[in-house]
Structures are given as C-alpha cells and as structure tokens.
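Chemist: Predicted model and sequence below, questions to follow.
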Amino acid sequence: MAEVCLRLGEHRDKPIHLVPQAMDVPGPSGLWIKTSRADYIVYQCAGTTPLHQEHIIAHEVGHLLADHPSDEDDDAAWRALMPDIPPDVIRRALRGRTSYDTEFEREAETLASVLLETTVRAQLLTRPGRSPRARRAQTTLGDPVDLL
C-alpha cells in the first residue's frame, strides 16, 4: 500500500503521507486527513499485524478515492501527532467524521478490497513462484494490472 500511496500521490500531484500511530482501542484503527498540500493516512501500528495495517491503509485510501469527507478527532491529539499543521487547518480537515454513514464505510471497504486484490495479484504476476504449479497458476491469472 505504501507504493500505491506513493504512485497515487504522484498522479494527483499531492503526496499521501502514511503515519503509523498507536491508537486507543476501542476507537478508529485508521484516519484520513485531507489538507490542501497533502493527505495523511494515520493507521494503527500497535497490537495489529502488517496485513491488517495494509487493510487499514487501503480502507482510508478508499475514502480518499471516493472523495468522502475526511476524518475528525480532537485538536490535542492531532497537534501532538502533526505539530507542523496549524490547528485551524486540522479542524477544517477533520470536520465531519461523525457524519460518516454506513454507505461511506461500505464504499471504502469495497475499494479497499479491490485495491488489496489488485496489489496482491500484481505482486504474484511480477514475482513468479519457484514451483511449476505456482508458475502455472500465476500464468493463468493473466498480465499484471497497472495499479493506477
């Protein structure tokens, strides 16, 4: 997902910064913050697996791709997490998280599934397995898909 975010940021001329953060549980496992200069995806890095972290990032990228409202949280936490972003920018960027509805979450989750499936498929096709059965299965899947 880091590569997808890098390429998507280049395509949009607006970088996507991935910010690993130990987050309180229960609570969100990921947040997307939109600013005029960059997007920030904050994701749970404590007590979760790398695969789950990839899924969290993909879900937040799904919100970004669907142009949903970006996330909201309290100012003190964001100042501690991103001291270089002025509080008024944080407040504007984070307004509306509590208004997320089930439709936004389903849409982000669907996009996350497509992103993850596409990246795994591309990895399998560009890194052939060593066994003849693995190579045959990968060949059957077709050509790699351009992620962007």
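Modeler: In hand now; what should we look at? Residues are numbered from 1 along each chain as shown.

Chemist: Please count neighbours and contacts with C-alpha atoms only from this point.
Modeler: OK.

Chemist: Secondary structure class of the residue nearest the centre of the chain, three-state.
Modeler: Nearest residue to the geometric centre of the chain (C-alpha atoms, centre = their mean): residue 57, 2.6 Å. The assignment at residue 57 comes out as helix when based on DSSP: H, G, I helix; E, B strand; the rest coil.

Chemist: Go through the protein and flag its longest helix.
Modeler: Ordering each helix of the chain by length in residues (DSSP state H) puts helix 102-126 first.

Chemist: And that one, what's buried?
Modeler: Across helix 102-126, burial judged by 16 or more other C-alpha atoms under 10 Å covers 104-105, 107-109, 111-113, 115-116, 118-119, 121-122, 124-125.

Chemist: Over to stretch 11-28?
Modeler: By neighbour count on 16+ other C-alpha under 10 Å, the buried set for stretch 11-28 is 15-20, 23.

Chemist: Need these in JSON lines (columns: distance to residue 50).
Modeler: Conversion of those to JSON lines gives the following (distance: C-alpha to C-alpha, whole Å):
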{"residue": "15", "distance to residue 50": "22"}
{"residue": "16", "distance to residue 50": "19"}
{"residue": "17", "distance to residue 50": "17"}
{"residue": "18", "distance to residue 50": "14"}
{"residue": "19", "distance to residue 50": "14"}
{"residue": "20", "distance to residue 50": "11"}
{"residue": "23", "distance to residue 50": "15"}
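
Chemist: Use this one as the comparison:
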Amino acid sequence: MGHGRQIDGLTCAGAVVDKSMLKVVETMREVQPLIPRPWNRERFVAAVGDYRGRTIRLTAMDSPVLRGSPCGVWLVFEEYDQIIYDANTSDYHADQTILHEVGHMVLDHHSCGGVNASLAKLFPDVDIAAAKSVMARSRFEDPQEIEAETFADMLMASAVSRFRKSGSMDDLWG
C-alpha cells in the first residue's frame, strides 16, 4: 500500500480532503459534461441553466463597484438568475468571475442576507427590488466563497486555460 489516505472514497497522497472539497469535486464531475469544446462562455452558461432548470442571464456592467474587483454578483429573480460582472476586464477574468458565480449555483449556496437596497444605487440598470436574493462576496474566507472559487479554478483549468488542449488535462478530466 502507498502512503495515500482513504477519505470518503477518495484516496489522496498526503493531502487533507474535507467534505467541502469532496462536494466541489463531485459537483465538478457532474458539471464536466456541460463544458463545450472549444470553450464558449455563453453555451456553458446556457447548458448550466438547462441543467438547473433556470435561465441564467449574463450582464457585463461598467460599474465603479466592479471595476478592478475580483468579484461578481449573483442575483436570484423569480423567473431567472443573473450574473453581473465587470465589463472592463479581460475575457479570462470574466470567465473566472462567471464560473465562480456558477459555482455558487451548482453547489447550492445561499445568501446569508436579504437584498440590500443600496445595491440599486450601485447597479441602476438592474431591478434590484425584484430580486429574491443576492449573493455577493463579503468575506474571502467564507466557506461558500472558498468552495465557489475552488470550483471556478478547477473548471478554468479544465476548460478555459491555455492548456485546455493538452493530453494531460484530458487525462485528468476525461
């Protein structure tokens, strides 16, 4: 036997894997078939919307609150979900931000607070009052944020990164 450790069916070579990371890995495996080859952000988000049974709208916004920020916002409305991200960032960073918010969705995360009326001033083109909930990053060390960022990192490595056509990535993700 090697030096690996068996944790909930996953053998890891010296790594500590907790239930949170197992949840991320399992969810990533479920979502993996939805990734279009070659990568296409809009097709992926549409496929995730179909998978969840809820339309997801992407909104690139030029907002001072998003400018230079590593974060996006996920708004839950009665009929659909909306992801708002910085319109003035690179495609790569936009993908990372969007995949982070998608991570919250597929990992079944929930906002800890209600809809903040001050968001209406930050996003004047969005009907914030109609939103049922808002997921916006408040603390980087929050467990839901860590899960969503790990999910986004894994998906970026699998589908979006410059290594996406490498044999080693195909070997890793199938």
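Modeler: Thanks, I have it. None of the values given here were measured: they were computed from a predicted structure.

Chemist: Need the TM-score between these chains.
Modeler: Once superposed, the chains reach a TM-score of 0.67 (TM-score structural alignment, normalised by the length of the first structure), with 128 aligned residues with a C-alpha RMSD of 3.4 Å.

Chemist: Next step: the buried residues of stretch 11-28 of the first structure restricted to strands.
Modeler: If you go by DSSP state E, the buried residues of stretch 11-28 of the first structure have 16-20 in strands.

Chemist: picking up where we left off before, quick one: residues in contact with the longest helix of the first structure.
Modeler: 1, 55, 58-63, 66, 68, 138-139, 141-147 (C-alpha atoms under 8 Å, 6 or more residues apart in numbering).

Chemist: hang on, the earlier thing: what two of the ones in strands among the buried residues of stretch 11-28 of the first structure are the furthest from one another?
Modeler: 16 and 20 (12.9 Å; C-alpha to C-alpha).

Chemist: pretty sure residue 69 of the first structure contacts residue 97?
Modeler: Yes. Contact criterion C-alpha atoms under 8 Å: residue 69 of the first structure and residue 97 qualify, at 7.0 Å.

Chemist: ok, these two, which is more surrounded?
Modeler: In this view residue 69 of the first structure and residue 97 are compared by other C-alpha atoms under 10 Å, and residue 69 has more residues nearby, 20 against 16.

Chemist: What sits closest to that one if chain neighbours are left out?
Modeler: residue 96 (6.3 Å; C-alpha to C-alpha, 6 or more residues apart in numbering).

Chemist: And residue 14 of the first structure, what's its match in the second structure?
Modeler: In the second structure, the residue matched to residue 14 of the first structure (TM-score structural alignment) is residue 54.

Chemist: What separation is there between the counterpart of residue 91 of the second structure in the first structure and residue 78 of the first structure?
Modeler: Residue pairing (TM-score structural alignment): residue 91 of the second structure is matched to residue 50 of the first structure. As for residue 50 of the first structure, its distance to residue 78 of the first structure is 24 Å (criterion: C-alpha to C-alpha, to the nearest Å).

Chemist: Equivalent analysis for residue 111 of the first structure, please.
Modeler: 26 Å.

Chemist: before we move on, the earlier item: the match of residue 91 of the second structure - how many residues pack around it?
Modeler: Neighbour count for residue 50 of the first structure, taken as other C-alpha under 10 Å: 12.

Chemist: Kindly report the same for residue 27 of the second structure.
Modeler: Residue 27 of the second structure has 16 neighbouring residues, counting by other C-alpha under 10 Å.

Chemist: for it, what are its contacts?
Modeler: 106-107.

Chemist: so whichever strand or helix holds it corresponds to what in the first structure?
Modeler: Element membership for residue 27 of the second structure, per DSSP states H and E: helix 19-31. When the first structure is aligned by TM-score structural alignment, helix 19-31 of the second structure has no counterpart there.
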